[in-house]
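Participant: Below is the sequence, then the predicted model.
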Amino acid sequence: MDTGLTAEEWQAVRLSLDVALRSVAVSLLPAIGVALLLARGRFPGRSLLDALVHLPLVVPPVVTGWLLLLLFGVRGPIGAPLHDWFGIRLVFSTGGAALATAVMSFPLIVRSVRLGLEGVDPGLEAAARTLGAGRLDRFLTVTLPLMAPGILAGAVTAFAAGLGEFGAVITFASNIPGETQTLPLAIYSATQTPGGEAMAARLAILSFGLAIGGLLLAEFIARRMHLLLGRG
């Protein structure tokens, strides 16, 4: 069946899905840890950490990409050891595109997980403690299942947002077809190409559909999980 997309366009779609999925895989566990720290922790500098975590939401994505370039470039304080010692080069690579996307979507997961965690009734954890459950047992059997809707909704929302990330990716990973040219970058390239309006329109419609589908899926998962846990 003819889908109307060329091989190059499908390549951009597949790369976008790959980058978004890898970005969520990279950021999910750290985001859960940070959300726990911000929701339950009481320590000096907590407000500063909260601000730093949400910084990618308020600064221009190009600035985030530029900072990543300084840190993870082949001469950067993190990128140089990775390249020299392990042969890992993130800049201008698919891995770099996933890293930039992960940084941009990280606050979305943290916010969602934190909201889910703040909705957990402390009385349930206290009851488990009186029954002899240790801290790890309480987390695995009480806290984690109750915050699961926030985790899943945050992961799906971050995935959907990752499909549309542009500024940080193009700054840090560039716009290399087959390597870092995700769907938004392919749309940008099409708009800069004479006669590329039809391609841009096809990809824009597809991007819109994927974003809407991701957001609807996040809402569906959250509602289903709340119902399963008896909180809907």
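Facilitator: Yep, it's here.

Participant: C-alpha only now, for contacts and for neighbours.
Facilitator: Noted.

Participant: Just confirm Thr180 contacts Ala97, I think it does.
Facilitator: Yes: assessed by Cα atoms under 8 Å, Thr180 is found in contact with Ala97 at 6.1 Å.

Participant: Quick check: neighbours shared by those two?
Facilitator: Shared contacts of Thr180 and Ala97, defined by Cα atoms under 8 Å, 6 or more residues apart in numbering, are found at 169, 173.

Participant: On the C-terminal side of the helix or strand that Leu82 is a member of, identify the next helix or strand.
Facilitator: Applying DSSP states H and E as the criterion places Leu82 in helix 79-86. Next along the chain after helix 79-86, taking DSSP H and E as the criterion, comes helix 94-118.

Participant: A further structure is provided below for comparison with the first:
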Amino acid sequence: MLLPLLAVLVRAPWRGLGRLLSDSQVLTALRLSLECATAATAVSLLLGVPLAWVLARANFRGVTVLRALVMLPLVLPPVVGGLALLLAFGRNGILGRYLDAWFGLTLPFTTAGVVLAETFVAMPFLVITMEGAFRSADLGLEEAAATLGASRLAVLRTVTLPLVTPSLLAGLVLCWARALGEFGATITFAGNYPGTTQTMPLAVYNALETDPQAAIALSLVLLAVAVAVLVGLRNRWLPTGGGL
């Protein structure tokens, strides 16, 4: 498992790394990646946290099916996900045709399309993290607050959210990292246009065919981000001092 990663480090063009990473096209791809991953994480926060609460707390027929649909992008091949987005939001898609006709809104092969593709594949990481947090939260504290006269909104703000905040932060970081590294759905749904839809993974793919040294340099950036995420979340996954 470590050998491929060591190979990247061994073959990395360390002396020319600064020059390769300072290229204007590389910087544009990096900026676009950071912006789109952050936007996708924000959308996932708005949609994913309420959805996780429903999956954890609601009790209705079909919740199991809803959970399976939400988690499907975790196991769905990214290219298939991109094709599904294209069939749904493309100009001739089920919803895309109406967005184009009524609002003049076109999502495929745009920066907004990148954000949509990244949200589709990354939001399940936030949902599954938050669902577990909501399930493990102490309901007794919420009931005690309600007994003392706190409204549902006050209970959510003062009790529930502080309890799940560590998991929320972990879920957001995982979601952001997954969005940053997304390739298959992005290239299928949004294309690979420099300055518009070419994110870092797509830039690596392009550079691999024309400049392998640049591809390795770009891969180092993504590798560094991945290592930072894993190190930062280590205490959320591994037992320390007898606790989780």
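Facilitator: Sure, I can see it. Bear in mind that the values here come from a model prediction, so they are computed numbers and not experimental data.

Participant: still on that earlier bit, what's the mean gap between the helix holding Leu82 of the first structure and the aligned bit of the second structure?
Facilitator: Superposed on the second structure, helix 79-86 of the first structure shows a mean distance to its aligned partners of 1.9 Å (mean Cα distance after the TM-score superposition for the first structure).

Participant: In the second structure, which residues correspond to that helix?
Facilitator: Mapped onto the second structure using TM-score structural alignment, helix 79-86 of the first structure covers residues 96-103.

Participant: for stretch 154-163 of the first structure, same thing?
Facilitator: Stretch 154-163 of the first structure maps onto residues 171-180 of the second structure, going by TM-score structural alignment.

Participant: neighbour count winner among Thr180 and Ala97 of the first structure?
Facilitator: Using other Cα atoms under 10 Å as the criterion, Thr180 of the first structure and Ala97 rank with Ala97 on top: 34 against 26.

Participant: just checking, what residue in the second structure corresponds to that one?
Facilitator: So, by TM-score structural alignment, Ala97 of the first structure is matched to Val114.

Participant: re earlier: list the buried ones in the match of stretch 154-163 of the first structure?
Facilitator: Neighbour-count burial for stretch 171-180 of the second structure flags 171-180 (criterion: 16 or more other Cα atoms under 10 Å).

Participant: before we move on, back to that, quick one: buried residues of the helix holding Leu82 of the first structure?
Facilitator: 79-83.

Participant: What does Ala12 of the first structure correspond to in the second structure?
Facilitator: Counting by TM-score structural alignment, the partner of Ala12 of the first structure is Ala29.

Participant: Can you classify that match by secondary structure?
Facilitator: Recorded secondary structure, Ala29 of the second structure: helix (DSSP: H, G, I helix; E, B strand; the rest coil).

Participant: repeat for Gly4 of the first structure
Facilitator: coil.

Participant: Mind listing residues that contact whichever strand or helix holds Leu5 of the second structure?
Facilitator: Here Leu5 of the second structure is covered by helix 2-11, with elements defined by DSSP H and E. Here helix 2-11 of the second structure makes contact (Cα under 8 Å, 6+ apart) with 216, 219-220.
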